[in-house]
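Asker: sequence unknown, structure follows:
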């Protein structure tokens, strides 16, 4: 873990969080790659270890617009690329999730990371201020606030996140687009299996549902051309609800991971690396970070039969092969 100033104070093997919402917001929005925390709740037999890991894809800065070059917050300086993460807790629960800014806007000279970053900020602060709200309520308020604030001029993003009730262990989640979450639970043979997962929402192959901010003049030009932009609303999200159990591992990740590996592959990885005797309360950050790193290596392998290439082959009837380079962000939770 990187050593730096923090509003956490050491308290045994755990860290005690400042009561200030502002301090909490700043801390949760600046987690290091592979960093983790463990949270226990009053009147609950469960505890949760949470980590975030990420790997931005390589980008050529010579495609950057002059405006972006002057902007300290752009996709080239973002540690998560066009992706972003949601990670925070209160005294009644935990929120976790991922967002993926649609990269097509960067080809037109816009910062495609702006909307995922600003929406992640708003979701985090709305949760910290209103932890009893549902995921959909938080997303509705957050997206409305991003649009009203006007910081994001143009952009689109997918989003997938959930809230764990600290007392009951219930996970309430939603997904809009092609990011993903899955719950991995041990079967009767003590092998991890993906027992529950989200379903992608797409218009067609590689065209996911997305929350979009499009200027009126863009919409007018598209209308004259007989075309339109992909624009969805928060209430088009698919909602999920599950009871978590001790031993579960939950993964929220962007399509950079699931375009390359299948849930079956993640099962194999967890069974090889999170077996009996491994203390995940201490090593979850490493487990998550290595998963992201290994997936990144596969994404750059031109001889690898990625999930994306297999889907494309199935759709076209032609033989495609190769990984799909992309930003990868993963938020992982271990329930004990």
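Answerer: Sure, I can see it. Remember, predicted model here, so these are calculated numbers, not experimental data. Residues are numbered from 1 along each chain as shown.
Asker: alpha carbons only for contacts and neighbour counts from here, please
Answerer: Noted.
Asker: close enough to count as contact, residue 192 and residue 186?
Answerer: Yes - with contact defined as Cα atoms under 8 Å, residue 192 reaches residue 186; the gap is 4.3 Å.
Asker: these two: which has the busier surroundings?
Answerer: Legend: neighbour count by other Cα atoms under 10 Å for residue 192 and residue 186, higher for residue 192 (25 against 18).
Asker: tell me which residues touch the more buried one, please.
Answerer: Taking Cα atoms under 8 Å, 6 or more residues apart in numbering, we find residue 192 in contact with 184, 185, 186, 267, 268, 270, 271.
Asker: neighbour-wise, which one of those residues leads?
Answerer: Counting neighbours by other Cα under 10 Å, residue 184 leads the contacts of residue 192 with 23 neighbours.
Asker: for this structure, longest strand please?
Answerer: For the chain, the longest strand by residue count, based on DSSP state E, is strand 155-165.
Asker: could you pull out the helices for this protein?
Answerer: Listed in chain order, the helices of the chain (DSSP state H) span 21-28, 66-69, 114-129, 135-149, 216-224, 255-258, 263-273, 280-299, 307-316.
Asker: so the fourth one versus strand 155-165, what angle?
Answerer: I take that to be helix 135-149. Here helix 135-149 runs at 140 degrees with respect to strand 155-165, directions being taken by axes from the mean of the first three to the mean of the last three Cα atoms, to 10 degrees.
Asker: which of the residues in helix 135-149 are buried?
Answerer: Buried residues in helix 135-149, counted by 16 or more other Cα atoms under 10 Å: 135, 136, 137, 138, 139, 142, 143, 145, 146, 147.
Asker: any chance of the residues you listed in TSV with distance to residue 24 as columns?
Answerer: Below are the buried residues of helix 135-149 laid out as TSV (distance: Cα to Cα, whole Å):
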residue	distance to residue 24
135	19
136	22
137	21
138	17
139	19
142	18
143	21
145	20
146	20
147	24
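Asker: before we go on, here's another structure to hold up against the first:
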């Protein structure tokens, strides 16, 4: 699994690092995404601090895991127990074991699996209500609320993971098209992640767009039109043959 990433924090002078965080551990074939819940800012707490500490602790936890045997749930549990920052965050951690992608996910960060330019799997979203995802935190949910997922993969498959800033602003068909074009153009994972993130950013700033977030809002009885301005994290991973 060859992975690369791109991150666009929404502009905020007081929070230049944004509220998302992520990591890629190529040696252990594992990566993760977290999105600090923005509501904490109303209490004077930087939502990104929890997400960053959670992902840092996930990397430390992975170091203790055996090669080819990373357990995403165990990693998430250890990271959660060692995170002391105030706040809360969604989280998605994925690892490749042989021909199976193992993942643990809580909230509305997540991933899609693309095969032959079509999305064949999308991780479930966990919401309490519209725009309020399940979230890890010392006063919120814990890893027992997370879903463990297993998806078979074959060489040539592509994984696109990200925070809700990605999925709220790009339709599945748009992600499929961007991936198809990017791979045909010979883009490396990080370059493709950048392209996808930039398109999500453009859509997020379109006040007239009928975005995925617009549709979700309307289904919840909330009046909203346009993209959703948010931090945007994208991780792209190419599934290669074992002898690549």
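Answerer: Great, that's in hand. The structure displayed is predicted, hence computed values, not measured ones.
Asker: hmm, back to that, could you dump the helices of structure 1 to a markdown table with distance to residue 101 of structure 1?
Answerer: Formatted as a markdown table, the helices of structure 1 follow (distance: least, Cα to Cα, whole Å):
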| stretch | distance to residue 101 of structure 1 |
| --- | --- |
| helix 21-28 | 20 |
| helix 66-69 | 16 |
| helix 114-129 | 5 |
| helix 135-149 | 14 |
| helix 216-224 | 18 |
| helix 255-258 | 11 |
| helix 263-273 | 23 |
| helix 280-299 | 18 |
| helix 307-316 | 18 |
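Asker: and of the ones you listed, who's closest to residue 87 of structure 1?
Answerer: Nearest of the helices of structure 1 to residue 87 of structure 1, taken as Cα to Cα: helix 21-28 at 6.1 Å.
Asker: just checking, what packs against the closest one?
Answerer: Packing partners of helix 21-28 of structure 1 (3 or more Cα pairs under 8 Å, 6 or more residues apart in numbering; DSSP states H and E): strand 83-89, helix 114-129.
Asker: in structure 2, which residue is most central in space?
Answerer: By Cα atoms, centre = their mean, structure 2 has its centre lying nearest to residue 162, at 2.6 Å.
Asker: distance check, that one against residue 41 of structure 2.
Answerer: Residue 162 of structure 2 sits 22 Å away from residue 41 of structure 2, going by Cα to Cα, to the nearest Å.
Asker: any idea how far residue 7 of structure 2 is from residue 236 of structure 2?
Answerer: Here residue 7 of structure 2 is placed at a distance of 12 Å from residue 236 of structure 2 (Cα to Cα).
Asker: re earlier: so who does whatever residue of structure 1 lines up with the residue nearest to the centre of structure 2 touch?
Answerer: Mapped onto structure 1 by TM-score structural alignment, residue 162 of structure 2 lines up with residue 253. If you count contacts by Cα under 8 Å, 6+ apart, residue 253 of structure 1 has them with 97, 98, 179, 180, 181, 328, 329, 330, 331.
Asker: cool, and residue 266 of structure 1?
Answerer: Here residue 266 of structure 1 is in contact with no residue (Cα under 8 Å, 6+ apart).
Asker: alignment lookup: it to structure 2.
Answerer: If you follow residue 266 of structure 1 across to structure 2 using TM-score structural alignment, you land on residue 175.
Asker: nearest spatial neighbour of the match of residue 162 of structure 2, chain-adjacent residues omitted?
Answerer: Leaving aside its chain neighbours, residue 253 of structure 1 sits nearest to residue 330 (4.4 Å; criterion: Cα to Cα, 6 or more residues apart in numbering).
Asker: and in structure 2, which of the contacts of residue 253 of structure 1 remain?
Answerer: Among the contacts of residue 253 of structure 1, the contacts conserved in structure 2 (both residues aligned by TM-score structural alignment, their matches' Cα atoms under 8 Å) are 98, 179, 180, 181, 328, 329, 330, 331.
Asker: what's around the second one, how many residues?
Answerer: Applying other Cα under 10 Å, we find 28 other residues in the vicinity of residue 179 of structure 1.
Asker: any idea how far residue 60 of structure 1 is from it?
Answerer: Noted for residue 179 of structure 1: a distance of 24 Å to residue 60 of structure 1, by Cα to Cα.
Asker: what do you get for the third one?
Answerer: The spacing between residue 180 of structure 1 and residue 60 of structure 1, counted by Cα to Cα, is 27 Å.
Asker: more neighbours, those two?
Answerer: Using other Cα under 10 Å, the more surrounded residue of residue 180 of structure 1 and residue 60 is residue 180, with 26 against 7.
Asker: thinking residue 94 of structure 2 is in contact with residue 71, fair?
Answerer: No - counting by Cα under 8 Å, residue 94 of structure 2 stays clear of residue 71, with 9.1 Å between them.
Asker: what's the overlap in contacts for these two?
Answerer: Among the neighbours of residue 94 of structure 2, those also in contact with residue 71 (Cα under 8 Å, 6+ apart) are residue 102.
Asker: of the two, give the one with the bigger neighbour count.
Answerer: Higher neighbour count among residue 94 of structure 2 and residue 71: residue 94, with 27 against 20, using other Cα under 10 Å.
Asker: give the equivalent position in structure 1 for that one.
Answerer: Using TM-score structural alignment, the partner of residue 94 of structure 2 in structure 1 is residue 162.
Asker: what is the nearest of the contacts of residue 253 of structure 1 to residue 236 of structure 1?
Answerer: In terms of Cα to Cα, no member of the contacts of residue 253 of structure 1 lies closer to residue 236 of structure 1 than residue 179, at 14.7 Å.
Asker: which one in structure 2 is aligned with the closest one?
Answerer: For residue 179 of structure 1, the aligned residue in structure 2 is residue 109 (criterion: TM-score structural alignment).
Asker: gap between its match and residue 195 of structure 2?
Answerer: 19 Å.
Asker: same check, this time on residue 75 of structure 2
Answerer: Distance of residue 75 of structure 2 to residue 195 of structure 2, computed by Cα to Cα: 30 Å.
Asker: before we move on, what about residue 216 of structure 2?
Answerer: Look at residue 216 of structure 2 and residue 195 of structure 2: by Cα to Cα, they are 24 Å apart.
Asker: which residues does residue 208 of structure 2 contact?
Answerer: By Cα under 8 Å, 6+ apart, residue 208 of structure 2 lies in contact with 225, 226, 227.
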